[in-house]
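Participant: Okay, here's the prediction I keep looking at, along with the sequence it came from:
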Amino acid sequence: MSTKTTDVSSTTDLVDLLKAQHGRIRDLFDEVMHSEGRERKEAFRALVRLLAVHETAEEEIVHPVARRLPGGDGIVDDRLAEEREAKELLSELDGMDTDDPAFLKSIDKLRIDVLTHARAEERYEFDRLRDQFSPVQLKGFAAAVRAAEATAPTRP
């Protein structure tokens, strides 16, 4: 994933927005993994919410646009399969006690799966979107993502 830090709230470029959200997701996984008690529970709730709205916006806006790329159907189908698996594990975790020792093992698996998925999106989908669409188009897509996130469910 990109190490470039971009402020999620101020970026108007679709790719920068999504990469910044991936960075925030990575940070929230770290908070969950390295905290306990109430702090872990709060970090996990924030992670669940961000993952839910982020993936909804990708499914509604980003993936349909990416299907227009050469080979886009295959790229998107692979990402959707990864997202389905992650959603299933997230749903299981959402019902667990964050202090349960099994929670850490499962959240670590989810972390690996989600971060691997995010790297694949950035490499195979996002960079190609930046190459194929103009800055004005990417700005419009970012606005559409923000609108989708505003009405997205906040749970898996």
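Facilitator: Good, I have the coordinates.
Participant: From now on I want contacts and neighbour counts done on CA atoms only, so please keep to that.
Facilitator: Will do.
Participant: Can you report how many residues lie near Lys19?
Facilitator: By other C-alpha atoms under 10 Å, 24 other residues sit near Lys19.
Participant: Give me the spatial nearest neighbour of it, chain neighbours excluded.
Facilitator: Closest residue to Lys19 apart from its sequence neighbours, by C-alpha to C-alpha, 6 or more residues apart in numbering: Ser2 at 6.8 Å.
Participant: element containing the one you found, please.
Facilitator: Using DSSP states H and E, Ser2 is not contained in any helix or strand.
Participant: neighbours around it, how many?
Facilitator: Neighbour count of Ser2, defined by other C-alpha under 10 Å: 14.
Participant: And for Val145?
Facilitator: Val145: 23 surrounding residues under other C-alpha under 10 Å.
Participant: Then Arg146?
Facilitator: Residues lying near Arg146 (other C-alpha under 10 Å) number 20.
Participant: okay, pairing it with this:
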Amino acid sequence: MSHVTEELKKAAELPEGDVVRILLHQHAGIRQLCSTVGSSEGPAKRQAFDDLRVLLAVHETAEELVVHPVTSTHGGETLAKALNADEKEASEMLARLEEFGVESPEFDESFPIFQIVVEQHTEEEERVEFPLLLTTLDETSRHMMGKRLTAAEMVAPTHPHPGAAGSVPKQLATMPFHSVVDRVKDALSRS
């Protein structure tokens, strides 16, 4: 059974709207898109990378704003700080990949390293953070977190912003501007 299939099976066991279920589904999507980027060429590779970039930018911002603070409150302060640092590193790498462009040799050289960093980060969340949330929060609390996560994702930037990554105050201060600029940039690139 593939890692993506395992994640989807675990997620299906949790109630709809549960923050851990949502995050497991997103992790499966991230893994699938990483695989697609690594095995595609031309327009398919570009589309897969754009989809991955958006998913990661939105996902990581929402985790930093909604999930990691709760983890910190429930005994995982060191873990939350480490996860935020990992997300900052991944954001920096994602920004470099975006600058390189999928057609460049630098992209092809750097993407496998980025994929390893992302995989290690998601595994850490799944191995340590998610069990902490499942054991310290009741179903209602996790469902409310799922709603907050979804709301944060709706207004999160769609491109990496390493200067704000890893810091809730910086995310809150810059997110409205970054989000509007990113969404306009995305709309213009599609036209």
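Facilitator: Okay, I see it. Everything quoted here is computed from the prediction, not taken from an experiment.
Participant: and Pro153 of structure 1, helix, strand or coil?
Facilitator: Of the three states, Pro153 of structure 1 takes coil according to DSSP: H, G, I helix; E, B strand; the rest coil.
Participant: Please, which helix or strand holds the alignment partner in structure 2 of Lys87 of structure 1?
Facilitator: The alignment partner of Lys87 of structure 1 in structure 2, by TM-score structural alignment, is Ser91. With secondary structure defined by DSSP H and E, Ser91 of structure 2 is part of helix 77-100.
Participant: tell me which strands and helices that helix is in contact with?
Facilitator: Contacts defined by 3 or more C-alpha pairs under 8 Å, 6 or more residues apart in numbering; DSSP states H and E place helix 77-100 of structure 2 against helix 42-62, helix 68-71, helix 105-124.
Participant: Return the mean post-superposition distance for it against structure 1.
Facilitator: On superposition with structure 1, the mean distance recorded for helix 77-100 of structure 2 (mean C-alpha distance after the TM-score superposition for structure 1) is 0.8 Å.
Participant: Show me how far that helix is from its chain's centre.
Facilitator: Relative to its chain's centre, helix 77-100 of structure 2 lies at 10 Å (C-alpha atoms, centre = their mean, to the nearest Å).
Participant: Next: stretch 28-45 of structure 2.
Facilitator: Between the centre of stretch 28-45 of structure 2 and the centre of its chain there are 15 Å (C-alpha atoms, centre = their mean).
Participant: in structure 1, what residues pair with that stretch?
Facilitator: Counting by TM-score structural alignment, stretch 28-45 of structure 2 corresponds to 23-40 in structure 1.
Participant: Residues contacting that stretch from elsewhere in the structure, which ones?
Facilitator: Stretch 23-40 of structure 1 has contacts (C-alpha atoms under 8 Å, 6 or more residues apart in numbering) with 1-3, 5, 41, 43-44, 46-47, 50-51, 98-99, 104, 107-108, 111, 115.
Participant: Name the residues of that stretch that come out as buried.
Facilitator: Going by neighbour count (16 or more other C-alpha atoms under 10 Å), the buried part of stretch 23-40 of structure 1 is 23-26, 28-29, 31-33, 40.
Participant: Ok, stretch 50-63 of structure 1 next?
Facilitator: Neighbour counts using 16+ other C-alpha under 10 Å place 50-59, 61-63 of stretch 50-63 of structure 1 among the buried residues.
Participant: same thing with stretch 149-156 of structure 1?
Facilitator: For stretch 149-156 of structure 1, by 16+ other C-alpha under 10 Å, it's 149, 152, 154-156.
Participant: that older thread, looking at the helices and strands packed on helix 77-100 of structure 2, which is closest to Ser141 of structure 2?
Facilitator: Ranking those by their distance to Ser141 of structure 2 (criterion: C-alpha to C-alpha) puts helix 68-71 first, at 10.5 Å.
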